[in-house]
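Participant: Just a sequence and a predicted model for now, questions to come.
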Amino acid sequence: MIKKISLTVCSLLLTFGAFAQQVEFSKYTLDNGLDVILHQDNTAPVVTVAVMYHVGAKDEEEGRSGFAHFFEHLLFEGTENIPRGEWFNIVAANGGRNNANTTQDRTYYYETFPSNNLELGLWMESERMLHPVINQIGVDTQNEVVKEEKRSRIDNAPYGKILYNTGISPYMFEKHPYKNSVIGTMEDLDAAQLDEFKAFFEKYYGPNNATLVVAGDFEEANTKKLIEQYFGPIEAKPEVERVNVKEDPITSTIKATEYDDNIQIPAKLYVYRTPSMKDRDAYVLDMISSILTDGKSSRMYKKMVDENKEALQVLAFPRSQEDYGTYVMGALAMGDTPLEQLGKSIDEEIEKLQNELISEKEYQKLQNKFENRFVNSNSNIQGIASSLATYHTLYGDVDLINEEIDIYRSITREEIREVAKKYLNKNQRLDLDYLPTPEDAK
């Protein structure tokens, strides 16, 4: 009887958890083309105001890499009504926090305030969109900030070129602008003129190239009035022409060696080009990455770290993007283990996945992991705001915030095997030895 009651309670809890994760939202569009998504949750007195612009590093002109990321910094400089250097002070003084980030595909800004400061958040984001001050002093200031960020995160950080893809993308993409890094080159930014920065803003920072999300504690009717008041008068800009560049398939192994002044432990890396984040296969590859390299219970960790003692750590960086993705997998050598041995062990695990179905037990564990990830991704207002903006901007389907987990649930063991066969082949990858820089070359 106790066992039956426990199962019933667990079933009820799971049902309640699934229900609780449903994210209610409404969506509409202003006359100027600004898409607005509202998610009302009055359980806590906080609200997030976020704007995602459909512009990223892939939209930059040749020879002007880094512009999208640069604007992430530049548009905190100030506006006609927010004095230079005061943006963060205003947010902090009103009990809020804020940040921004840039990818190859989009740029995202947000503020989270106590809910009585909703209007302040809307005003500030409308100021950023309507009339930021883009002048030479701001460009020069942020140029130095970006240079320091590049030095600290990439140039002087161990494995920085792998973490930020700068040592990988040029091998994986010949035509598509994904070949360039998000942070760009300092030479390109130094060469840019002020008029080019202004032109970039005019091209991409219009309401019809943006999605506004308000999530949290607010009253809908009043919020809509405020949105119309602050964003409605902003004029639409010419429609943005989207990047449409197709890469030729990789048909033979790309062998390469990269050196890093900041490391002492060499790594063997395999990199595969993967399909768009919107493609079903991208979801299957996400699961494959979890099976092979996600955590201490993953296949490669258990074999290479625990059992064979040949790797200090296994690595995985699956990057889903709007047009193409990349899947980086690899391992750090333990002691004097040859990189060829690491490569052989990785290939053995890939081949096993290509030729054998994963067990029912491993499959259920995988499903549980993705269920948990889904729950956590929507566990706070900031996460929900980001998800709503992303699903609308990059996937074109806001309903995925509730329905994406169904895609993972529907993936079969047979599908995992077939997708591994389709993408994880030796003639479709970059085979990269990532080595410490020799002393005589430093």
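Facilitator: All right, it came through fine.
Participant: Going by C-alpha atoms from here, please, whenever you check contacts or count neighbours.
Facilitator: Fine.
Participant: Just the helices from the stretch 1-150 of the chain, written as ranges.
Facilitator: Using DSSP state H, counting those that start in this stretch, the helices assigned to the stretch 1-150 of the chain run over residues 2-20, 67-74, 87-93, 118-130, 136-150.
Participant: Below is structure B, check it against A:
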Amino acid sequence: MKPKFILSLLLSGFYLVATAQQVKFTEFDLDNGLHVILHEDKTAPVVVVSVMYHVGSKDEQPERTGFAHFFEHLLFEGSPNMKRGEFMKIVSSNGGDNNANTSQDRTYYYESFPSNQLELGLWLESERMLHPKIDVAGVKTQNEVVKEEKRMRMDNSPYGKFTQNIFTNLFEGHPYRWQPIGSMEHLDAATLPEFLAFFKKYYAPNNAVLTIAGDIDPGKTKELVKKYFDEVPKGAPVVKQKFELKPITKQIIDTAYDANIQIPAIFAAYRVPGMQSRDNKVLGLISTLLSGGGSSRLSTKLVDDKKTALQVAAFNYSLEDYGAYITFALPNNNTPLNDLLKDIDAEVERLKTDLISESEYTKLQNQFENGFISANSKMLGVAENLASGYTFQNKNTNDINEELNVVKSITREEIREVARKYLNQNQRVVLYYLPQK
């Protein structure tokens, strides 16, 4: 396998916080509690219609995992006004594309259309929210789809279960300990009334954000939103359960075996604050410093100079309640995994003792700012970042415009202190990920 494969695998499902400066928007609430965000951009004749529901795998019961991800699929089944399986056909036949994804904290649906199809996008999402087709036939169909997805992405994918093994230990006592795809046994055992109850509780307008970005007239769009979403009934308030985890005070060592790999890997994971924390943003800079590009510290040391690693990386897996700061390496020339871990640890310790140089600091700031611009160069990025700011930053939609200034205010001293606070060996999980004979 190519060494770069695992890095793309690790990053494929992560929410990357990156925004452009001064994204203009308007926002309002419908009487049923639906929060609506509008962003006008006449650059191209396209429009994105998206809905973010504040429900993910952490909202599931331990004996019924996988529900949120299951609904990501189930809500494409249709409605009384749409035949089963017609949702995506309607989108594609009108020049659009669509998708959805689920994390531990939210479920996100979107359609991208030529701007003259804005009303169609609003109708589709209102149908999904108002009266989706949830029946035995749809549940059975999507159950098989989810099982196949699990086989492809986890069971038969190289390194596909590393997060499962890490999170089981890192988040013991929290729903983050299971993966969004959940347990197939739980889904098999679930009844139709359980699925209906889950939908009623979490997929109400007062637990959602509708974001429309692109070539729109805000006044006309507001009227269209009312036309299609006013009739959706408000749900009961969603009360999120709070989880307080005890600190990890002793290194946890685990081993996992994977029949899909030939090259072993070494992972080290630290439990860190969630995405609302300033320290979370500092950890994002630290991951860029250690492995953001070919000239980063870890890549230069292990891949270029010592040639002991085929690939090495550090990344901040950012979630709402907590986060996971993870390092990993693939060995070159049969280098012992413990040697790789020792060299990674040495670079982490250097962060905790020495201030990074002024040139490194400037490079970090430039990399982050470039990421902001790149992420919001398309309406899909703008729509998701607006929705995420409202959902996860205390209803502060303007977080999209504030975050760059926050990151620029982070000092070199702060980087050192955050590394000292969270990246300690007695606070982590070490996973040896080995080929299964």
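Facilitator: Received it, and whenever you're ready, just let me know what you need. Predicted, not measured: the structure shown is a model, and the values here were computed from it.
Participant: returning to what we had before: return the most buried member of the helices of the stretch 1-150 of the first structure.
Facilitator: Highest mean neighbour count among the helices of the stretch 1-150 of the first structure (mean count of other C-alpha atoms under 10 Å): helix 67-74, with a mean of 23.
Participant: Could you name the helices and strands sitting against it?
Facilitator: Identification of packing neighbours for helix 67-74 of the first structure by 3 or more C-alpha pairs under 8 Å, 6 or more residues apart in numbering; DSSP states H and E yields strand 97-102, strand 107-114, helix 136-150.
Participant: could the ones you listed be laid out in TSV, adding distance to T8 of the first structure?
Facilitator: Supplementary listing: those in TSV, determined by distance: least, C-alpha to C-alpha, whole Å:
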stretch	distance to T8 of the first structure
strand 97-102	42
strand 107-114	39
helix 136-150	53
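Participant: okay, now the residue mapped onto S299 of the second structure from the first structure: neighbour count?
Facilitator: By TM-score structural alignment, S299 of the second structure lines up with Y301 in the first structure. Neighbourhood size, Y301 of the first structure [other C-alpha atoms under 10 Å]: 23.
Participant: Can you give me the distance of Q311 of the second structure to R420 of the second structure?
Facilitator: Separation of Q311 of the second structure from R420 of the second structure (C-alpha to C-alpha, to the nearest Å) stands at 25 Å.
Participant: Which one of the two is surrounded by more residues?
Facilitator: Between Q311 of the second structure and R420, Q311 has the larger neighbour count (other C-alpha under 10 Å), namely 23 against 15.
Participant: For the more buried one, which three-state class applies?
Facilitator: Here Q311 of the second structure is recorded as strand under DSSP: H, G, I helix; E, B strand; the rest coil.
Participant: ditto for A199 of the first structure
Facilitator: helix.
Participant: For it, list the residues it contacts.
Facilitator: By C-alpha atoms under 8 Å, 6 or more residues apart in numbering, A199 of the first structure lies in contact with nothing.
Participant: Need the counterpart of it in the second structure.
Facilitator: Matched across to the second structure, A199 of the first structure falls on A197, judged by TM-score structural alignment.
Participant: same deal with K4 of the first structure?
Facilitator: Checking TM-score structural alignment: K4 of the first structure goes with nothing.
Participant: sorry, back to before: could you give the number of residues near the nearest residue to the match of S299 of the second structure once chain neighbours are set aside?
Facilitator: Once flanking residues are discounted, Y301 of the first structure sits nearest to V314: 5.9 Å by C-alpha to C-alpha, 6 or more residues apart in numbering. For V314 of the first structure, the neighbour count with other C-alpha under 10 Å is 27.
Participant: try the one 10 residues further on
Facilitator: For Y324 of the first structure, the neighbour count with other C-alpha under 10 Å is 20.
Participant: Let me have the helices of the stretch 1-150 of the first structure in JSON lines, extended by distance to E322 of the first structure.
Facilitator: Listed next are the helices of the stretch 1-150 of the first structure as JSON lines, based on distance: least, C-alpha to C-alpha, whole Å:
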{"stretch": "helix 2-20", "distance to E322 of the first structure": "28"}
{"stretch": "helix 67-74", "distance to E322 of the first structure": "16"}
{"stretch": "helix 87-93", "distance to E322 of the first structure": "31"}
{"stretch": "helix 118-130", "distance to E322 of the first structure": "24"}
{"stretch": "helix 136-150", "distance to E322 of the first structure": "24"}
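Participant: mind checking which of these is nearest S359 of the first structure?
Facilitator: Closest approach to S359 of the first structure among those (C-alpha to C-alpha): helix 2-20, 23.6 Å.
Participant: Strands of the second structure, start to end?
Facilitator: Ranges of strands in the second structure, per DSSP state E, are 26-29, 35-40, 46-53, 97-102, 107-114, 208-214, 252-258, 265-273, 309-318, 322-331, 428-435.
Participant: how far away is the residue nearest to R429 of the first structure when sequence neighbours are not counted from A256 of the first structure?
Facilitator: Nearest residue to R429 of the first structure in three dimensions, chain neighbours excluded: Y272, at 4.8 Å (C-alpha to C-alpha, 6+ apart). Using C-alpha to C-alpha, Y272 of the first structure is found at 14 Å from A256 of the first structure.
Participant: list the residues that contact both of these two?
Facilitator: By C-alpha under 8 Å, 6+ apart, Y272 of the first structure and A256 have these common neighbours: L430.
Participant: So for the two, which residue has more residues nearby?
Facilitator: Ranked by neighbour count (other C-alpha under 10 Å), Y272 of the first structure and A256 place Y272 first, with 22 against 13.
Participant: tell me the contacts of that one?
Facilitator: Neighbour list for Y272 of the first structure: 172, 326-328, 423-424, 428-430 [criterion: C-alpha under 8 Å, 6+ apart].
Participant: and it, what pairs with it in the second structure?
Facilitator: By TM-score structural alignment, Y272 of the first structure lines up with Y270.
Participant: can you list the strands of the second structure in JSON lines and add distance to V146 of the second structure?
Facilitator: Below are the strands of the second structure laid out as JSON lines (distance: least, C-alpha to C-alpha, whole Å):
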{"stretch": "strand 26-29", "distance to V146 of the second structure": "34"}
{"stretch": "strand 35-40", "distance to V146 of the second structure": "30"}
{"stretch": "strand 46-53", "distance to V146 of the second structure": "20"}
{"stretch": "strand 97-102", "distance to V146 of the second structure": "13"}
{"stretch": "strand 107-114", "distance to V146 of the second structure": "15"}
{"stretch": "strand 208-214", "distance to V146 of the second structure": "24"}
{"stretch": "strand 252-258", "distance to V146 of the second structure": "21"}
{"stretch": "strand 265-273", "distance to V146 of the second structure": "27"}
{"stretch": "strand 309-318", "distance to V146 of the second structure": "24"}
{"stretch": "strand 322-331", "distance to V146 of the second structure": "26"}
{"stretch": "strand 428-435", "distance to V146 of the second structure": "25"}
